[in-house]
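A.B. asks: Structural data only, the sequence is not supplied:
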């Protein structure tokens, strides 16, 4: 990896998020450059109903956006500089521009995107994650509160033999090659896996990339809850990263995440490497 993108949200008081901390450490570990994008903060008050009030609201919110995005960018840039990592920083500068349009543009010219898993808790943050997955063409690593090692030694691949899972494996090779152990986990009970590419074929593919210590695990989903079974496996086996393909349904021309993907977004215990 040579170029990494991380996104954080502007705030009145700067706090180093798990994603920013992880991205800085990863860039330092890989000798990569880091790009930072600071999102606009949410409005402090709803849009007023009267014309006179609207003018004052617009002036106040514009000033607030400029102050908070600039201050957050300066504070985050200082942390990156202290780590000796090359940085390019950019922040939102208009109230009514699409929230993640520029972020998606930037993602397309980076190797990987780092984002906070906690962002999935609200609709605007989840929309950013979905747009990144389905519009950028780049993988996203979602970072939970306790991120752990930026060079994970034990990685689990959620393997269902699909094109999405295969794409995720290919995108995650820099992490997989550096790991001590890779486990391809297939969980039964949710979908028909009779036509999937066997895990043994995946192990052969990984071996050709120098990944010799690859194990296969087939588990029964607990009541069909694949995400819960995967989280349990992660805890039992001290897994430090999950690699999986992001499944999407097409509904009314909108992207709707599949149930397992959505559940893992809501509660991932370790960094979650997603690709579509």
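C.D. replies: Now that the structure is in, tell me what you want to look at. The model shown is predicted, which means the values in this text are computed figures rather than measured ones.

A.B. asks: Could you use CA atoms for every contact and neighbour count after this?
C.D. replies: Noted.

A.B. asks: residues in contact with residue 169?
C.D. replies: Residue 169 is in contact with 157, 243, 244, counting by Cα atoms under 8 Å, 6 or more residues apart in numbering.

A.B. asks: Put this next to the previous one:
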């Protein structure tokens, strides 16, 4: 199975190009259709304004959001129109608190959602809820694209973060089109539990399953020599020249992730290569 329906959600010109370049590269490799949802975001919180100001502020914010959506749509249409890919693009306006509903509806009918990295300079506050809406409400896999670097059309060297979790397995299953086409897949296990079901052969059953799909695997068992798991994963990805990382998203509750960070958030803050996630 290939990824035939690709979606990207764009809210700003400042971070649109990496996602557009990546989705165009994937469309060529997968013979897929590209859909761009260009949203202007209404960030106003009218409950905080004095009486009588709501109508004026609402009109101003809606006008601004419509202008931003039109600007992003024109930019995306120009780039996609020159790409040679099959594509469509729509624009609209969404309130920040309601943006997830719009994203989830489109993501539900997509094979893969390609989104810009949610953290860093010139990234809006809506980037994180867009990713979570695609993952949790849209039930779609998401490919997070770094700000810099060349797009990856067909990753040849993929690193899989394996911790025996349901989320990790789901991400691996959804990434099978990439894994089956890769030259090498590295299954990375960090500090496997000494009393777990895979204590004698960490990653062995996963490697066996993938091998039956024609995937060439190697297993790298690492010690947690750095403070965070994400640091070890990022360093190993660089050391092994990985083209893509596959990992499960949000192993803990999202509230705990938001307060304490967690591997998902830390990974996305630091990633310098595309990260494929599913939940």
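C.D. replies: Structure received. All values derive from a computational prediction rather than experimental measurement.

A.B. asks: give me the number of residues near residue 124 of structure 2?
C.D. replies: 15 (other Cα atoms under 10 Å).

A.B. asks: part of a strand, is it?
C.D. replies: No: counting by DSSP: H, G, I helix; E, B strand; the rest coil, residue 124 of structure 2 falls outside a strand, being coil.

A.B. asks: Could you report the distance from it to residue 268 of structure 2?
C.D. replies: In this view, residue 124 of structure 2 and residue 268 of structure 2 are 15 Å apart by Cα to Cα, to the nearest Å.

A.B. asks: Kindly report the same for residue 49 of structure 2.
C.D. replies: The spacing between residue 49 of structure 2 and residue 268 of structure 2, counted by Cα to Cα, is 35 Å.

A.B. asks: Have a look at the two and say which one is more surrounded.
C.D. replies: residue 268 (21 against 11).

A.B. asks: Skip the chain neighbours and tell me the closest residue to that one.
C.D. replies: Spatial nearest neighbour of residue 268 of structure 2, chain neighbours left out: residue 117 (6.7 Å); criterion: Cα to Cα, 6 or more residues apart in numbering.

A.B. asks: longest helix in structure 2, by residue count?
C.D. replies: Longest helix in structure 2, counting residues (DSSP state H): helix 54-81.

A.B. asks: In contact with residue 216 of structure 1, which residues?
C.D. replies: Applying Cα under 8 Å, 6+ apart to residue 216 of structure 1 gives the contacts 183, 184, 185, 186, 199, 200, 203.

A.B. asks: Mind giving me the PyMOL command for buried ones among those?
C.D. replies: In PyMOL, a selection of the buried entries from the contacts of residue 216 of structure 1 looks like this (16 or more other Cα atoms under 10 Å):
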select buried, resi 183+184+185+186+199+203
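
A.B. asks: mind listing which of the contacts of residue 216 of structure 1 are in strands?
C.D. replies: 183, 184, 185, 186 (DSSP state E).

A.B. asks: corresponding residue for the third one in structure 2?
C.D. replies: With TM-score structural alignment as the criterion, residue 185 of structure 1 lines up with residue 188 in structure 2.

A.B. asks: related to what we said a few turns ago, tell me which helix or strand comes right after the longest helix of structure 2.
C.D. replies: strand 86-95 (DSSP states H and E).

A.B. asks: Give me the buried positions along that following strand.
C.D. replies: Buried residues in strand 86-95 of structure 2 (16+ other Cα under 10 Å): 87, 89, 90, 91, 92, 93, 94, 95.

A.B. asks: swap in stretch 161-175 of structure 1?
C.D. replies: In terms of neighbour count (16+ other Cα under 10 Å), stretch 161-175 of structure 1 has its buried residues at 161, 164, 165, 166, 167, 168, 169, 171, 172, 175.

A.B. asks: How about the contacts made by the corresponding residue of structure 2 for the fifth one?
C.D. replies: If I follow you right, that is residue 167 of structure 1. Per TM-score structural alignment, the equivalent position to residue 167 of structure 1 in structure 2 is residue 170. The contact partners of residue 170 of structure 2, by Cα under 8 Å, 6+ apart, come to 248, 278, 279.

A.B. asks: Likewise for residue 75 of structure 1?
C.D. replies: residue 14.

A.B. asks: for residue 263 of structure 1, same thing?
C.D. replies: Going by Cα under 8 Å, 6+ apart, residue 263 of structure 1 touches residue 227.

A.B. asks: Identify the residue of structure 2 aligned to it.
C.D. replies: Under the alignment (TM-score structural alignment), residue 263 of structure 1 maps onto residue 266.
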